[in-house]
Structure formats: C-alpha cells, structure tokens
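S.K.: one predicted model, sequence on top.
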Amino acid sequence: MATQFKLKRWQDQLILLLGLWLIVSPWVYSYPQGSQQMINAVVSGLVIAVLAAFDLYKTYFWAVVVNLLVGVWVAVSPWVLRLAEQSTLMWNSVIVGIAVAVLALWELRTDPELHKHWPGAAA
C-alpha cells in the first residue's frame, strides 16, 4: 500500500521539494533582505509546499489547481517584479515555476481522482 501511495503521488513529492527549494533559494542566491523578490519566493514556496504536503495526505482538485496557478505566477514573476535582469534569479523562478505548473497539470490529467473534475470528463 505504501509503495502504491508513493507511486501515485510522485508529482506531489516533487512539487513539495520544489516549494521547499523556493523557500530557501533567497538565502542561497542572496536576494536582498525584505525585497519583493524574497517575499515572493518565500510566500509562493510556502503555498506550493503546504498544498503539496496536503495533497500527499488527501488530494483535492482545487489544491492542485492553486499549485498550478502559483507555478505559473512564479514563472512570470521575474518580469512583473523586475527580476529578469538578474539571470540566475530569473532562471530559478522560471524553471521552478514551469516545473510546478507542468507537474500539477500532469497530476490533474492522469490522477483518476482528479481527472473526473475536468469539464466533459466521464463521471
């Protein structure tokens, strides 16, 4: 049963790790203390990590959709928060954001519990 659980929720495990990375990345990359970029990374990382951890226990469609949306936000935030000129920080956000969004979308499309919530899906 535990192996089945792990295989079923592998996307959530990766999303959790990406959220945790996003939380610590401001210190790894020396973001300016208290900057918008730092706050964005920590808050977005917390939301991603908490929802992924929650999804490991019990999956809800809305939680995966929120992680998908936060992933998209993280990917575009360097341009909104004027971080794009700092290459390392920009690529960190873009890669993490796209990875979270892709994994969440993958989970939405392949998890039988979630797939039934898609418009037009058979009940």
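M.R.: Ah, there it is.

S.K.: switch to C-alpha atoms for all contacts and neighbour counts from now on
M.R.: Noted.

S.K.: and the helices in this structure?
M.R.: 2-8, 10-28, 36-57, 61-80, 87-110, 112-115 (DSSP state H).

S.K.: mind putting these into JSON lines with mean neighbour count?
M.R.: Shown next, in JSON lines, are the helices of the chain (neighbours: other C-alpha atoms under 10 Å):
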{"stretch": "helix 2-8", "mean neighbour count": "10"}
{"stretch": "helix 10-28", "mean neighbour count": "20"}
{"stretch": "helix 36-57", "mean neighbour count": "20"}
{"stretch": "helix 61-80", "mean neighbour count": "20"}
{"stretch": "helix 87-110", "mean neighbour count": "19"}
{"stretch": "helix 112-115", "mean neighbour count": "14"}
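
S.K.: hmm, residue 45 and residue 22 touching each other?
M.R.: Yes. Counting by C-alpha atoms under 8 Å, residue 22 touches residue 45, with 4.9 Å between them.

S.K.: one more structure, for comparison:
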Amino acid sequence: MTGARKNRTGARAGSAIDQAEHQLKALKALRTAYQVTSRALSDEIDRARNDLDRIGDLGARLRWLDERHSLVRSALVGGPAYADYLCGDCTDLPQVRSLAETAAKLARRGADVPTTLNMLNYIDHELGWAQGAP
C-alpha cells in the first residue's frame, strides 16, 4: 500500500496534527504581531501628546489590539481545543501566519501603522472573528 494512511473517516492520518501545528504557528505569529504593533501604537500616542482627537483614535485601536492579544494568548494557553475553536473557520492558516509575520515586521520598523492595523484587521476577518478594528 502506498500513500498516506487513512483513519476510519477516510481523512489522512496526521491531518489533525498538521492543522493543529498550523494553528499554533499562526497564533504565535499573531501574538507577536499584536505585541509589536501595540508598542508602535504606544509610541504614536506618545508623539501625539497635544492632539487629543488623535490620542483618542489611537487609544481605541490600542484597546482593540489588546483585546485580540488577550484572545490569542488565551488560545495558546488554553490548548488545542481552544485554538481549534478560534481558528476553525479559517481555511488558509499559513497565509494568516505569513500576514501576521509581515505585520510584525512593518510594526518593528515603525513603518505605516495604519497599514499594519489593516493587515491585522484582514486576518481578523480571515479567522471569522467578529468586529474589526476601529
């Protein structure tokens, strides 16, 4: 017999493990992206000292990032079942991971925070999570 082993349902053995691995890698990349982007946004808030409207806008975005970061952190601590619940609707976790890594790189360079936030918002939609960034 050649090819991958199949389990009782006909699915390739190990596919659940592969999926769990993709979920873990995507969530770790997202955690990093949220952390780095939060720092970049905090720096933006510091620079906008006298512009109260800008501070309010950036603060709302920072709050959104913090909520998402908490969600991802809980999934990483909660284990595979929780990660599967959060990532269950996403069909392309490697793309999510790649986008999260790109967002983190942009944020590290301090480049274009709005673009970084848009990328994270897109990831939000890919994962099927409710309510996007402000």
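M.R.: Thanks, I have the structure now. Because the structure is a prediction, the values reported are computed rather than measured.

S.K.: and the TM-score between them?
M.R.: Once superposed, the chains reach a TM-score of 0.45 (TM-score structural alignment, normalised by the length of structure 1), with 81 aligned residues with a C-alpha RMSD of 3.7 Å.

S.K.: tell me which residue is most central in structure 1.
M.R.: Nearest residue to the geometric centre of structure 1 (C-alpha atoms, centre = their mean): residue 100, 3.7 Å.

S.K.: what distance do you get for that one to residue 49 of structure 1?
M.R.: 10 Å (C-alpha to C-alpha, to the nearest Å).

S.K.: which residues do those two both contact?
M.R.: Residues touching both residue 100 of structure 1 and residue 49 comprise 15, 18, with contact defined as C-alpha atoms under 8 Å, 6 or more residues apart in numbering.

S.K.: close enough to count as contact, residue 27 of structure 2 and residue 72?
M.R.: Yes. Look at residue 27 of structure 2 against residue 72 with C-alpha under 8 Å: they come within range, at 6.2 Å.

S.K.: what's the longest helix in structure 2?
M.R.: From DSSP H, the single longest helix across structure 2 is helix 15-47.

S.K.: following it, which helix or strand shows up next?
M.R.: Reading on from helix 15-47 of structure 2 to the C-terminus, the next helix or strand found by DSSP states H and E is helix 52-78.

S.K.: now do the buried residues in that following helix.
M.R.: 55, 58-59, 61-62, 64-66, 68-69, 72-73, 75-76 (16 or more other C-alpha atoms under 10 Å).

S.K.: biggest separation within the residues you listed, which pair?
M.R.: Maximum pairwise distance in these, criterion C-alpha to C-alpha, is 30.9 Å, between 55 and 76.

S.K.: gap between residue 31 of structure 2 and residue 60 of structure 2?
M.R.: 19 Å.

S.K.: off-centre distance for stretch 21-29 of structure 2?
M.R.: Relative to its parent chain, stretch 21-29 of structure 2 has a centroid offset of 9 Å by C-alpha atoms, centre = their mean, to the nearest Å.

S.K.: if we can go back for a sec, a markdown table please, covering the buried residues of helix 52-78 of structure 2 and showing distance to residue 126 of structure 2.
M.R.: Output for the buried residues of helix 52-78 of structure 2, formatted as a markdown table (distance: C-alpha to C-alpha, whole Å):
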| residue | distance to residue 126 of structure 2 |
| --- | --- |
| 55 | 29 |
| 58 | 23 |
| 59 | 24 |
| 61 | 19 |
| 62 | 20 |
| 64 | 17 |
| 65 | 16 |
| 66 | 19 |
| 68 | 14 |
| 69 | 16 |
| 72 | 15 |
| 73 | 18 |
| 75 | 17 |
| 76 | 18 |
